[in-house]
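> dropping the sequence and predicted coords here.
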Amino acid sequence: MLTREEGVIQIGFGLLPQFWGHGIGKSIFNKICEFISETYSSIEIIRADVNVNNIAMIKILESYGFVKMRGLDGGRFSYEYKADILRFKCLLFSNNDVEGLFEVGNLQQTPLSDFDYIISFYEESRINNFVKEMDNIGFLVIDNPAPYHYFFESRFGEIFDVYLIASSFFHAILNVQNTIFDKSGFLSSKLNVKEKQYFSVCYEEKYLYFLIKIFDKFSKNKFIQIERIMESLRDSVIIPLARETGEAAVDDITSIHWKNEDNLYLAYKATFVELEAEKIKNSIKILFNVICARDAMNPKMKIQIEKIKKNVKWI
C-alpha cells in the first residue's frame, strides 16, 4: 500500500492474481479495503491502478463500487473508492441493532443525495439511539425532512440519504397484496401488486395530485424533491395519458413521438427543469396552465384548482 498524496492511499494487486479462481481473492481484497477504512481515519480515497487488459480485476473493482477516474500511461486505468462509504457500511454491519442494509437505486445522481439506503432494525425502539450513535462517530445529521428519514454527512463531506425502518414494517411492505387506492399509481407499479383499486383515479386527478405536491415542495425550497416528483409526473401520468389520448405515439418511455407541440407536450417538456427557483417556477406555471386547459376535470378538481389560484399569488 502506498500513500501518494494527502488523504489518498493506493493499493496494488501483486499477490492477488494467484488467488483468483480459488474463492479467496475477493475475500482478501475485501479485508484490505476494510483494514484501510478502519485503521486510517485520515484516508478519504482508496485508489487502485489496473491494467486495461486485466478484465477480472476490473470487474472486481467495479462490483465493489470503485469508479474509473482516468486513463494512465502504460495502458492502465485509475480507479477510486471513497473510504467513508466503506466506513459507513462497516459501522452498520458491526451494529447489533441493525438487521439489514439495502441500497436504493437512483434514477439520476444529484449532488445532495450521493448514497441512498434503507436501514432495517429488528427493534423499532432502537432507531433513535442509532441516530445518536452515528452522530458520535462522525456521521452528522444535516437534515431530517421526515420521521425516520435522515441525511448524514461524513467527515469528508459524503452525503448519505437514509431511511430508518423497523424490519416488521419492511416485511409488511414486501407483502402488500392489493391496492385499495394509489393516487399517483407510482407505488403500485413499483410493488407490482394486483390492480384491485376500490377508488378509481383518472390521469387528470393523478396529474393534479403531483402538481399540488410540487407547489408544496416549492414553497419549502425542496428543489431536489421537486425534480423527483416531476419525473414521476412525467413517467406515470403525462406519457401514458398522451398515449391514451393519441397526442403521442409511445413505444416506451425513451421513444416518444409527439403529434403536436402544445398541451401535454408542453407539460412533458416542463418536467425537465434545472434546479433554479425561477426556472422551476416557470415550469410549474406551464404545468398548471396545461391542467386548467383539460376538459376532463370533475367538480372536486375544479375546487382544488380554484384553491391553488387563491393561495398561490404568482400563478
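Arrived safely.
> C-alpha from now on. contacts and neighbour counts both.
Will do.
> surely Leu164 is in a strand?
Yes: Leu164: assigned to a strand according to DSSP: H, G, I helix; E, B strand; the rest coil.
> for Asn106, see how far away it is.
18 Å (CA to CA, to the nearest Å).
> Phe77 too?
Taken as CA to CA, the span from Phe77 to Asn106 is 26 Å.
> more neighbours, these two?
When neighbours are counted by other CA atoms under 10 Å, Phe77 and Asn106 differ, and Phe77 comes out ahead with 18 against 12.
> tell me how far the more buried one lies from Ile55.
11 Å.
> need the distance between the two termini of stretch 172-188.
14 Å.
> residues touching that stretch, excluding its own?
191, 193-201, 205-207, 209-210, 232, 236 (CA atoms under 8 Å, 6 or more residues apart in numbering).
> repeat that with 7 Å
Outside stretch 172-188, the residues within contact range by CA atoms under 7 Å, 6 or more residues apart in numbering are 193-199, 201, 206, 236.
> and that stretch, which residues are buried?
For stretch 172-188, burial by neighbour count (16 or more other CA atoms under 10 Å) applies to 179, 182-186, 188.
> what segments of the stretch 1-150 of the chain are helices?
25-39, 55-64, 83-93, 127-136 (DSSP state H, counting those that start in this stretch).
> okay, the angle between the first one and helix 55-64?
Helix 25-39 runs at 50 degrees relative to helix 55-64, counting by axes from the mean of the first three to the mean of the last three CA atoms, to 10 degrees.
> which other helices and strands contact helix 25-39?
helix 83-93 (3 or more CA pairs under 7 Å, 6 or more residues apart in numbering; DSSP states H and E).
> also this one, for the comparison:
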Amino acid sequence: MDDIIFAIPNKSDFEEVRQYSSSDMVTKYLTWENYKSIEDFRKFFENSYLKKVVFPNLFRKILVNGNFVGTLHMLTREEGVIQIGFGLLPQFWGHGIGKSIFNKICEFISETYSSIEIIRADVNVNNIAMIKILESYGFVKMRGLDGGRFSYEYKADILRFKCLLFSNNDVEGLFEVGNLQQTPLSDFDYIISFYEESRINNFVKEMDNIGFLVIDNPAPYHYFFESRFGEIFDVYLIASSFFHAILNVQNTIFDKSGFLSSKLNVKEKQYFSVCYEEKYLYFLIKIFDKFSKNKFIQIERIMESLRDSVIIPLARETGEAAVDDITSIHWKNEDNLYLAYKATFVELEAEKIKNSIKILFNVICARDAMNPKMKIQIEKIKKNVKWI
C-alpha cells in the first residue's frame, strides 16, 4: 500500500513544483496559469505556495512513498464549504494513484475539519479520469461553470459516517442499500454487519457519543441516526451470522410476499399455499400500517414490491396483461389490476398516497378469489380505517 503524505511546503520544493506547474499536460486541467517564465513562477511560489499553509486557504505537496507527485490546494470561500483541487505529474497518471490520493484527501477533511458540511471539487470537462473518481466516490454534479468546468459536491457527514464505521473494530461490513428515488424525504440507507451480535448495543451508544444521534428506533436493530448537519441515516444492524444463514437457505416453508424467495432463488415447498390475492392483501395491510405512522418512504418500497411480485405476475397469470418483463407490460383493458398497477406509482404526499390506497383496496375487494380469511381481514380494515 502506498504511503501518502500531505506535507507543508518549503523552499526546497522550488524545482519540483516548477516542473509540475509549467507542464502543459498538467495545467490544462487546473485553474492556475501555466508559468513559463521563471519570474512569474517565483512570484506564485513565494506569495502563494509558501505562504498559504493554514486553513481556510492552504497548499500541501503530495508525497507518495517519499516522492513528490503533485500538489493539493484546499480553500473555503463560503461557510461550511471546502473546495479541493489537486494535480499530479503526468508520469504518475494511469496507475490508480489519483484515486488513492483522493480517498486520503477526503479522509483528511472528515477527520480534521468538523465545521465542514460540503466538500466541493471543480473539474475540467475533459478530465475524464477525475470525473470517474468523483462519481465513483459519490460526488454529485451540481452545475456547469465558465471555462469548461463542472462543479461536484459531496456531503461531509456521509464521509464521516463511513470513516467512523471503517475505524470501528466491531463493525465487519457496511453495505449501501440506496433509495428508490432521490426526493426531499429520502435518507441514506445502510446495512451494518457485526461479527458479534452482542456488540450492536454498544455501537448505538458510541454513535450517539460522537454526534450521530438516534432519532427513531422503529424496530429491533433498525435505527435512524441524524448527523450534526441534519443528514438522516436509515440503518439496519445485523450480525454477520445472519448473512451466513440467509445465504444458505435451502427451502421456503412459506413466504407471504414471495419477495425473499425470489431474491434468494429458492423453491417453496407446498406446506402452505399462498395465492396472489392473499399476497396482495398482505402488502396492503402493511401499507395501511405504514400510512398510519407517516412512513411514506417505506410505503413507496412496499408498493414497489406489491407491483413487481404480485400485480404484474397476477395480471400475466389471469391474462389481464401480456408481460415480457417488468418494464414491458401490455394491458388488455384499463380497469381492475391495471388501476392497481397505476396506483403503486405515487408521489410521497399524504392525500395522493391515501387516494392510491383507496384504489388498491377497491381492487382487492372486487376480486373473485376471496377466501373466508381474506373476507374477515377486509371487514376488519373497513371497521378500523374510517376514511376507506
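Right, received. Where do you want to start? Keep in mind it's a predicted model, so treat the numbers as computed, not measured.
> TM-score for these two?
TM-score for the superposed pair, counting by sequence alignment, normalised by the length of structure 1: 0.95. Supporting figures: 315 aligned residues with a CA RMSD of 1.6 Å.
> what residue in structure 1 is paired with Lys251 of structure 2?
Quick fix: residue 251 of structure 2 reads Asn, not Lys. Counting by sequence alignment, Asn251 of structure 2 lines up with Asn178 in structure 1.
> what about the alignment partner in structure 1 of Lys162 of structure 2, distance to Phe115 of structure 1?
Using sequence alignment, the equivalent of Lys162 of structure 2 in structure 1 is Lys89. Applying CA to CA, the value for Lys89 of structure 1 to Phe115 of structure 1 is 11 Å.
> who's more crowded, the two?
Using other CA under 10 Å as the criterion, Lys89 of structure 1 and Phe115 rank with Phe115 on top: 20 against 13.
> just to check, that one is in contact with Val162?
No: counting by CA atoms under 7 Å, Phe115 of structure 1 does not reach Val162; the two are 8.2 Å apart.
> the buried residues of stretch 172-188 of structure 1 in helices, which ones?
Per DSSP state H, helices hold the following members of the buried residues of stretch 172-188 of structure 1: 186, 188.
> tell me the one of the buried residues of stretch 172-188 of structure 1 nearest Glu38 of structure 1?
For the buried residues of stretch 172-188 of structure 1, the residue nearest Glu38 of structure 1 by CA to CA is Phe186; the value is 40.1 Å.
> list the buried residues in the top strand by length along structure 2.
Using DSSP state E, we find that the single longest strand of structure 2 is strand 67-78. Neighbour-count burial for strand 67-78 of structure 2 flags 68-76 (criterion: 16+ other CA under 10 Å).
> helices and strands around that strand, which ones?
strand 57-64, strand 81-88.
> matching residues in structure 1 for the first one?
Aligned using sequence alignment, strand 57-64 of structure 2 spans no residues in structure 1.
> still on that earlier bit, mind giving me the ChimeraX command for buried ones among the contacts of stretch 172-188 of structure 1?
This is how ChimeraX selects the buried members of those, with burial counted by 16+ other CA under 10 Å:
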select :206,236
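> helices - which of the contacts of stretch 172-188 of structure 1 land there?
Lys206.
> can you check what angle separates the longest strand of structure 2 from helix 97-112?
50 degrees.
> the most centrally placed residue in structure 1: what's it in contact with?
Nearest residue to the geometric centre of structure 1 (CA atoms, centre = their mean): Asn106, 3.4 Å. By CA under 7 Å, 6+ apart, the contact set of Asn106 of structure 1 is empty.
> residue in structure 2 paired with it?
With sequence alignment as the criterion, Asn106 of structure 1 matches Asn179.
> and Leu241 of structure 1, by the same measure?
Counting by sequence alignment, the partner of Leu241 of structure 1 is Leu314.
> could you do Glu274 of structure 1 as well?
That one, Glu274 of structure 1, aligns with Glu347 by sequence alignment.
> which ones are touching the equivalent of Ser193 of structure 2 over in structure 1?
The alignment partner of Ser193 of structure 2 in structure 1, by sequence alignment, is Ser120. Residues near Ser120 of structure 1 by CA under 7 Å, 6+ apart: 98-101, 164-167.
> any of the residues you listed buried? List them.
So, by 16+ other CA under 10 Å, the buried ones in these are 98, 101, 164-167.
> quick one: Trp387 of structure 2 from Ile357 of structure 2, how far?
10 Å.
> higher neighbour count, these two?
Ile357 (22 against 8).
> map the more buried one onto structure 1.
By sequence alignment, Ile357 of structure 2 lines up with Ile284.
> mean distance between the strand or helix carrying its match and structure 2 after superposition?
Ile284 of structure 1 belongs to helix 277-292 when assigned by DSSP states H and E. Here the mean offset of helix 277-292 of structure 1 against structure 2 after fitting is 1.6 Å, by mean CA distance after the TM-score superposition for structure 1.
> contacts for that helix?
263-264, 267, 270-271, 273, 315.
> specify, as a residue range, where the helix or strand that it is followed by falls in structure 2.
Downstream of helix 277-292 of structure 1, the first helix or strand assigned by DSSP H and E is helix 299-311. Helix 299-311 of structure 1 corresponds to residues 372-384 of structure 2 when matched by sequence alignment.
> the matching stretch against structure 1, how far on average?
Per aligned residue, stretch 372-384 of structure 2 averages 1.9 Å (mean CA distance after the TM-score superposition for structure 1).
> for that stretch, which positions count as buried?
Those buried within stretch 372-384 of structure 2 under the rule 16+ other CA under 10 Å are 374, 378.
> if we can go back for a sec, angle of the helix holding Ile284 of structure 1 against helix 299-311?
150 degrees.
> give me the buried entries from the contacts of helix 277-292 of structure 1.
263-264, 267, 270-271, 273.
> ok, so of those residues, who is nearest Asn221 of structure 1?
Val273 (14.6 Å).
> can I assume the closest one sits in a helix?
No: looking at Val273 of structure 1 with three-state DSSP, it is coil, so not inside a helix.
> separation between it and Phe121 of structure 1?
37 Å.
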